[in-house]
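> no FASTA, just this:
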């Protein structure tokens, strides 16, 4: 009987193993590619925009991830990020229906793989004084020999990792150079300058646009429609556009076209109204621009007679030879704090300069959303634009400065479904409302594009060298680059990062630093007080006793030395208490993870086993 039971138990065990293996094989076939993302911010779940891009691939794309696995053995943080990059690429390859072929390559020093990475244009980053370098970049190719690269995946850009990779795939899938239409009333291109009676060079931003895009200059007066192959329409200082031109812009936006608009309350390079016989004619001419009818339809609130003055970001300017520079609140130097770090256009920019800038808001009846890209500081106010005319001393703007406490939106995105500004029009194909959500990027300054605010152009041996001192040009290129992408690509926003900071530990450190700083300040105050008393005692002594320390001085000095030792001991106690709190926190976490959780699991398993035994016995 006992032998039969053992045989039966052994046979049952074999059958269970066979069934388990068979079940795993069936699950592997039926649920191949299935994943469950249990992370807090769904880090490993692709956004809908990325999925849409992958679903539209109709040709093979080869991705080559060059990652120095051996060279990063002593760089744990970079290795963790490399794993994040690789997992994202693997997820995208799995979702591409076989159109993406991923190859991971470890380019060892002096190998053919290293030469290959360099040929693609990937960046080798030095990691030691001995000249050792590592790679963590991506190269992509398509069936027509098109190439695109991400030279190096920077961990601090993890929030835009998915966007960068999705853009690379999108560019490879649509290799044609994006076409942008440029409508400008400012002298941005090559032309004749009546003031100097010479040919003028194009603005630096115009040259950069021509290198990256298929730029088509449109005459504002002749605009009747926008060609369907235009990816982005750029309006710079639109003045007195005809009804037909505005209607063409309106319908372009409603059918899903992407628009970038630069308006200005006072465009300083606007040459309209110039008269060589009357130098003051241009000075008193209207140099503002606006799109009142279109802005109203889009829910944008903008006053072309108002500018922003910012005391905290005022740029120092020269007011005359031999005079010290003065701060000009109308010329604003925006810093990284004033730029939207969650938007791909401005996320990695550090400084942007604007001059006589206006500002935007949402109208009360607006149905869309205004996402700020650039904002003034809180120490700002609005003012009449004509205050900047005939202004010999910009510091006069600070004499009656009264900040409103508001952060004015100098540039932003308008998102939502747009309605036509021309409901009375009945042309064939007329659209009354956009089918899908659209996006328009609006900027309340045109001087942001002028060379003087962001770049120095020098002539060196016949070559034009550009030395940028601000990110104005990068902003323009980023905005157009973002808008030239498909709606799916534009919809991809920055994601949360995989870095999980120890917030509790950081809070402990901040608290300890505050206490440490307070003790240091107390010590410094007592030192100053002691020096003051010693100086008073020294001053009360006669000249023949100047080099001899009096009993009062010696007592005061001894008292300070003793107090100094006590405070230093208290400072050490603060540091030790911080270490003790962190160690106690670590010990609690270790107890929970190593002892408590396994113990609870074990008790649950034992309880379940006992319940089954009791159930069998009762049966």
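Nice, thanks for sending it over. Given the structure is predicted, the values throughout are model-derived calculations rather than measurements.

> can we go C-alpha only for contacts and neighbour counts from here?
Fine.

> what does the strand or helix carrying residue 330 contact?
Element membership of residue 330, judged by DSSP states H and E, is strand 326-335. Residues lying outside strand 326-335 but in contact with it, judged by C-alpha atoms under 8 Å, 6 or more residues apart in numbering, are 307-319, 350-357, 374-376, 388, 394-395, 397-398.

> Could you pull out the buried residues of it?
Going by neighbour count (16 or more other C-alpha atoms under 10 Å), the buried part of strand 326-335 is 326, 327, 328, 329, 330, 331, 332, 333, 334, 335.

> alright, now check it against this:
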């Protein structure tokens, strides 16, 4: 009878195990117990993952002997990829140490540079000594013959390694999701890069356009035919989902303005990078080191006034700014030195809008303040100057001599000035109750829901060119700094073209706890002694108690 009960118990256990395994195989559920839900994928990410029907292999190069904060980044990356893989078994990943089979770290670094994946140089503190190490915070996702690079480390000017890692962890889900999005979905939406009004040449917008081509279909578009066949030009422009006007310097005709107005009324999105003052740093590179900043009229004042904004022909002079690099010496003795240059403001973000959340400071040059006017359009100030700003009217003489003068801090009292404003809503036509430049069928007076971004500096989209080749947008070759221009503009385009699900991932806040490096170094020996002696003490106590109880038991 007793044996039969044992058999029944064993049988019930076996049946229970089989049932549990069948349920686990058919019903999938993961529980995230973290307070900030860091391991819970957003609905937008899950939607992308569910559409992965071919194997995707992700190679992560974040492997090696790292300081604690980068080990955290490596572990967080692994856990995030495990979440993606858990939702779709087609997603596989592996970690690779780029230096494991190559002792020449610099040669490996150069190879990564050539592939567009620059390594990070980090400071390592060990036993009170400081050294430099290379980290390769990149991953590469491959599906068939398509490959996408995934940056895992965010650049932040003046930030500590801990701050950079913390910011990077918050963006891991977005970085992986946007890479999968590129692999899974074909490009469908169209962007027109406007030409014909003396915009920036192709070489100076090449890097950003190349980046956009990974997401969208890109083509140049000119308004030159607006004078002879404006109706056809308007119909052709309506085929595009978004237009980019990159620093036009030639005034717009009424025909061109009406075409652009009706494009907006029909729901077209637009990214405007404009300047109300004509001034270039290159114009200062003359024997006198001076140039004049002059007001610039593009005949767009009424156009934007009707939509609710106004660009003022004054200059932003900001204490919080990027340096200007000037050469000294001749020949082999030439040196490039950075100097303060208050006409290159580095922006702050007055809110946590998804477009600007967790991005590096954006660099402007000779920017102009934007006024926002009352109407029915929702306006969001995305970027502004620092509180220590001074407005300077034009015409104005600009001189390189200012690099050697101390600024009068007391005069910087104009406060934060808007530099980038997002407009959202149903726009009213500029030509409502006005004579139209030309006739079209069914002109639209009250437009559809749309978005428009106004940026008061055309150079925000301008990349440097070195030896005839475009450099990465935001990268300054002489200082080594990388600003957030590219990320800001890319986020803005993604947002306006309705990729809001992915952009919203950027707003996810994750708190990361790090060890105190100074405290760790100060108390290192104490904890080493504790870790060495405590197990021995506990073992001795256990042996003593065990022997005592054993003697007590058998002495009886």
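Looks like it came in fine. Everything numeric in this text was worked out from a predicted model, so none of it was measured.

> picking that back up, quick one, which of the contacts of strand 326-335 of structure 1 are buried?
The neighbour count (16+ other C-alpha under 10 Å) marks 307-316, 351-357, 374-376, 388, 394-395, 397 as buried among the contacts of strand 326-335 of structure 1.

> so of those residues, which ones are in strands?
The strands, defined by DSSP state E, take in 307-310, 314-316, 351-355, 374-375 from those.

> before we move on, the earlier item: from the buried residues of strand 326-335 of structure 1, pick the one nearest residue 168 of structure 1.
residue 335 (28.6 Å; C-alpha to C-alpha).

> dump the residue contacts of residue 80 of structure 2.
Shown in contact with residue 80 of structure 2 (C-alpha under 8 Å, 6+ apart): 39, 172, 173.

> and if we set it to 7 Å?
The contact partners of residue 80 of structure 2, by C-alpha atoms under 7 Å, 6 or more residues apart in numbering, come to 39, 173.

> Secondary structure element holding the equivalent of it over in structure 1?
In structure 1, residue 80 of structure 2 lines up with residue 88, judged by TM-score structural alignment. Assigning secondary structure by DSSP H and E places residue 88 of structure 1 in helix 76-95.

> What are the buried residues along the helix or strand that comes right after that helix?
Using DSSP H and E, the helix or strand that directly follows helix 76-95 of structure 1 along the chain is strand 100-105. Neighbour-count burial for strand 100-105 of structure 1 flags 100, 101, 102, 105 (criterion: 16+ other C-alpha under 10 Å).

> so what corresponds to the second one in structure 2?
Read that as residue 101 of structure 1. Superposed on structure 2 with TM-score structural alignment, residue 101 of structure 1 falls opposite residue 91.

> how about the strands in the stretch 1-150 of structure 1?
Ranges of strands within the stretch 1-150 of structure 1 are 61-67, 100-105, 125-126, 133-134, 136-141, 147-150, based on DSSP state E, counting those that start in this stretch.

> Which helix or which strand is home to the residue nearest the centre of structure 2?
With distances taken as C-alpha atoms, centre = their mean, structure 2 has residue 487 as the residue nearest its mean C-alpha position (3.4 Å). Assigned by DSSP H and E, residue 487 of structure 2 belongs to helix 485-496.

> residues contacting the residue nearest to the centre of structure 2?
If you count contacts by C-alpha under 7 Å, 6+ apart, then residue 487 of structure 2 has residue 359 around it.

> Show me what the longest helix anywhere in structure 1 is packed up against.
Using DSSP state H to define each element, structure 1 has its longest helix at helix 551-590. Counting contacts by 3 or more C-alpha pairs under 7 Å, 6 or more residues apart in numbering; DSSP states H and E, helix 551-590 of structure 1 packs against helix 503-539.

> Give me the buried positions along the helix it packs on.
508-509, 512, 515-516, 519-520, 523, 527, 530, 533-534, 538.

> pretty sure residue 452 of structure 2 contacts residue 421?
No - assessed by C-alpha atoms under 7 Å, residue 452 of structure 2 is found out of contact with residue 421, at 8.4 Å.
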